[in-house]
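> no sequence for this one, just the structure:
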């Protein structure tokens, strides 16, 4: 199984499948798509209008990883369900935190 993230020099890119208009905001399990790529399943209460769901996702990930909101941004898939979320910081520490998230669910 591939990791649901990719290391970068200045942080990580996290792959997420977002479901908006959910009952609550939460990161769920790591899933594997038909093409073999891994991604986190995430749900947010926000609606997918004017970037509201993306902003809610950024806040959710920042809180889960204990990083400032300004360090988290959706960089690809803005209007798609599958998104790439860039998290700036120490790549090794972020990878460890993300792997911990995957085990909690």
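Noted; the coordinates are in hand. What you see is a predicted model, and the numbers here were worked out from it, not measured in a lab.
> use CA for all of it now, contacts and neighbours both
Fine.
> Which parts of the chain are helices?
For the chain, applying DSSP state H gives helices covering 52-65, 91-104.
> my guess is residue 82 meets residue 19, correct?
No - Residue 82 is not in contact with residue 19 according to CA atoms under 8 Å; the separation is 9.5 Å.
> Comparison target below:
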């Protein structure tokens, strides 16, 4: 799987479905996590899940936009 340099994802915190990453027909990623959207808990969980999904170290996944939004941008690498 090719690892993108930047990726935009839609986050669904407090989800019973999670942890899960779904890819839509258009290639957009939706990330379901069980953690609440408080104190950055959901953001950390999404970063860990993306690292696992792309097979990269968790230290290489950084949130670069949308810290308080459901649509977030991450830099990988």
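Ah, there it is. Only a predicted model underlies this, so the values are computations on that prediction, with no experimental measurement involved.
> For the two chains, what TM-score is obtained?
Once the chains are overlaid, their TM-score stands at 0.87 when taken by TM-score structural alignment, normalised by the length of structure 2; 74 aligned residues with a CA RMSD of 1.7 Å.
> quick revisit: tell me which of the helices of structure 1 sits most buried.
Of those, the one with the most neighbours on average (mean count of other CA atoms under 10 Å) is helix 52-65, at a mean of 20.
> For that one, give me every contacting residue.
Residues outside helix 52-65 of structure 1 that contact it (CA atoms under 8 Å, 6 or more residues apart in numbering): 18, 20, 25-27, 42-48, 68-69, 71-74, 78, 85, 94, 97-98, 101.
> Pull out the buried residues from these.
Among the contacts of helix 52-65 of structure 1, those classed as buried by neighbour count (16 or more other CA atoms under 10 Å) are 18, 20, 25-27, 42-46, 48, 72-74, 85, 94, 98, 101.
> Against residue 27 of structure 1, how distant is the residue nearest the centre of structure 1?
Structure 1 has residue 16 as the residue nearest its centroid, 4.6 Å off, counting by CA atoms, centre = their mean. To residue 27 of structure 1, residue 16 of structure 1 is 9 Å away according to CA to CA, to the nearest Å.
> Kindly report the same for residue 91 of structure 1.
20 Å.
> what inclination does the longest strand seen in structure 1 have with respect to helix 91-104?
Longest strand of structure 1, by residue count under DSSP state E: strand 11-19. With axes from the mean of the first three to the mean of the last three CA atoms, to 10 degrees as the basis, strand 11-19 of structure 1 and helix 91-104 are set at 30 degrees to each other.
> From the contact counts, what lies against strand 11-19 of structure 1?
Under the contact definition 3 or more CA pairs under 8 Å, 6 or more residues apart in numbering; DSSP states H and E, strand 11-19 of structure 1 sits against strand 5-8, strand 38-43, strand 82-88, helix 91-104.
> Tell me the gap between the shortest one and the middle of its chain.
Spelled out, it's strand 5-8 of structure 1. Averaging C-alpha positions (CA atoms, centre = their mean, to the nearest Å) puts strand 5-8 of structure 1 12 Å from its chain's average.
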